[in-house]
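Chemist: pasted the sequence and its predicted model underneath.
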Amino acid sequence: MDEVKVVVAHSERATLRVGDVFLKVDADQARIDAEVEVMARAPVPTPEVLWRKPPVLAIAAVPGTTLGRLGEPSTAPPSAWAAAGAAIRKLHDAPLPPHHGRAGRELDELAAELDVECELLVANGVLPADLVTRNRQVAEAALRPWTPVFTHGDLQIAHVFLDGDHVTGVIDWSEAGQGDALYDLATFTLGHEEHLGDVIAGYGTDVDLDLDVIRGWWSLRSLLGVRWLVEHGFDPSAPGCEVDVLKSRCT
């Protein structure tokens, strides 16, 4: 008999695995509806939706393996990273989905949230003031107008599965919507900066790929994520994770 495995669980939602079936439990029905819709629109392989019964969405496991995880070295060859880059480009070139998701926030709103978060990180002693200040400066590069594209919105490397150099599935679309292409590229290479060139080789260089903006998103995403991760039982200070990403901007 298959065991029930908790994949991730926090106050917003939880994901359980039973055999080859994933059960996503989310009290926000609109978020589940949006996730199903964007998966249907995405021009890349996505999990098969088996059934829906609010507040649960059941999806099938996708074949293949990921390129790695945040905080762990990747043994995947450059060609696999390039294949992922090509799939990301295919997504970004697709017609825009309906406007929703965190990646589609207005610049002023995002900048204000970042400033509040930086103040809290220092005031609560979560991170040193000089580390926060330096990364807030780096993050400024990301806070510029962009042309919206179809973005995944949470494109961690653990969410992209491959079989060799073939992308077999992209999971966890709850943050998908209209957003900045460079945000997806930054999220995918967060903590794996040495593979950015491989990803870009597959993505293509015929678009504006400002590396300072990608670095800005690395800092911005990490600054916004540290307190949330701590409060939900994760460790952003583990080797190679968000705190190390922030420290790398100060060297």
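Modeler: Received, thanks.

Chemist: switch to C-alpha atoms for all contacts and neighbour counts from now on
Modeler: Noted.

Chemist: burial check on residue 24, number of neighbours?
Modeler: Here the count is done by other CA atoms under 10 Å, and residue 24 has 23 residues near it.

Chemist: please enumerate the helices of the stretch 1-150 of the chain.
Modeler: 29-41, 78-92, 107-123, 129-139 (DSSP state H, counting those that start in this stretch).

Chemist: comparing these, which comes out most buried?
Modeler: Ranked by mean neighbour count, those are led by helix 78-92 with a mean of 22 (mean count of other CA atoms under 10 Å).

Chemist: comparison target, given below:
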Amino acid sequence: MDEVEVVVAHHECATLRVGDVFLKIDADQARTDNEVEAMTLAPVPTPAILWRRPPVLALAALPGASLGRLGEPSPASPAAWVAAGAAVRRLHEAPVPSRQGRAGRGREELTEELDVECEWLVANGVLPPELVARNREVADAALRPWTPAFTHGDLQLAHVFVDGDEVTGIIDWTEAGRGDALYDLATLTLGHDEHLDDVLDGYGADADLDVIRAWWSLRSLLGVRWLIEHGFDAFGPGGEVDVLKAALS
């Protein structure tokens, strides 16, 4: 019998791997509905849906391996990162979904959330006030009007699979929907700014680097408390706190 591997688990959802099958268990079926719809619409490779029996969604494993992990050097070639950028461009050029994704939150909502998180980080002594203040200042550049695109919404490098120099699939579409294209580009390169030029070469379109850097700061400021409360390490080498520290240099 195949061994059961816990890929990720927290109080919202869990993902298990059994052989070549991934089992995603989510109490919020609206998230699963969105994931299935987004994978159906996306013009990029996605995992094959094997079956769905709420609250479980069974997906086939993708060939190859992910671009890497946050905090670790990427094992993928520069050409694979270029291919990832090209895949993201195809996604962003597809017809825009009606549903607002995570990358589509408005300025007012993000500003309120950002201010709450910054206050919490300082009040609880999690991060130095000057580090929070500098990144809050940088993050403001992301809070501007943008043209809606079909966005993934959680395009971590661990969610992009490659085999050699080709993208074999993108996973975890629960946050997909209309949103800011630069959010996806920033998420993909978070903590791996050395591959930003490769991604943009593949993307083949102008991208405001100040906005991408702003999203690095914004996403990291919003993520630290969630990571701590869900048992993850935001302070590990190359992680969110290191991303925030880089904004001081």
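Modeler: Sure thing, it's come through. Keep in mind that what you see is a predicted model, and the values were worked out from it rather than measured.

Chemist: hang on, the earlier thing: want to try a markdown table for the helices of the stretch 1-150 of structure 1, with distance to residue 68 of structure 1 as columns?
Modeler: Shown next, in a markdown table, are these (distance: least, CA to CA, whole Å):
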| stretch | distance to residue 68 of structure 1 |
| --- | --- |
| helix 29-41 | 23 |
| helix 78-92 | 11 |
| helix 107-123 | 28 |
| helix 129-139 | 25 |
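
Chemist: residue contacts, residue 185 of structure 1?
Modeler: 88, 155, 199, 214 (CA atoms under 8 Å, 6 or more residues apart in numbering).

Chemist: one more time with 10 Å
Modeler: Residue 185 of structure 1 is in contact with 85, 88-89, 151, 153, 155-156, 196, 199-200, 203, 209, 214, 217-218, counting by CA atoms under 10 Å, 6 or more residues apart in numbering.

Chemist: before we move on, what about residue 28 of structure 1?
Modeler: By CA under 10 Å, 6+ apart, the residues touching residue 28 of structure 1 are 12-13, 54-55.

Chemist: keep only those of these that are in strands.
Modeler: Among the contacts of residue 28 of structure 1, DSSP state E puts residue 13 in strands.

Chemist: how far away is the closest residue to residue 122 of structure 2 other than its chain neighbours from residue 121 of structure 2?
Modeler: Excluding its sequence neighbours, the residue lying closest to residue 122 of structure 2 (CA to CA, 6 or more residues apart in numbering) is residue 129, at 5.6 Å. Distance, residue 129 of structure 2 to residue 121 of structure 2, by CA to CA, to the nearest Å: 8 Å.

Chemist: kindly name the residues of structure 2 that line up with stretch 214-230 of structure 1.
Modeler: With TM-score structural alignment applied, stretch 214-230 of structure 1 matches the range 212-228 in structure 2.

Chemist: after superposition, how close is that stretch to structure 1?
Modeler: By mean CA distance after the TM-score superposition for structure 1, the fitted stretch 212-228 of structure 2 averages 0.3 Å away from its aligned residues in structure 1.

Chemist: so which bits of that stretch are buried?
Modeler: By neighbour count on 16 or more other CA atoms under 10 Å, the buried set for stretch 212-228 of structure 2 is 212-222, 224-225.

Chemist: need the three-state assignment for the spatially most central residue of structure 1.
Modeler: Residue closest to the average C-alpha location in structure 1 (CA atoms, centre = their mean): residue 154, at 2.3 Å. Put simply, residue 154 of structure 1 is coil when judged by DSSP: H, G, I helix; E, B strand; the rest coil.

Chemist: what's near enough to touch it?
Modeler: 102-103, 171-176, 183-184, 187-188.

Chemist: can you check residue 146 of structure 2 too?
Modeler: 104, 106, 179-182.
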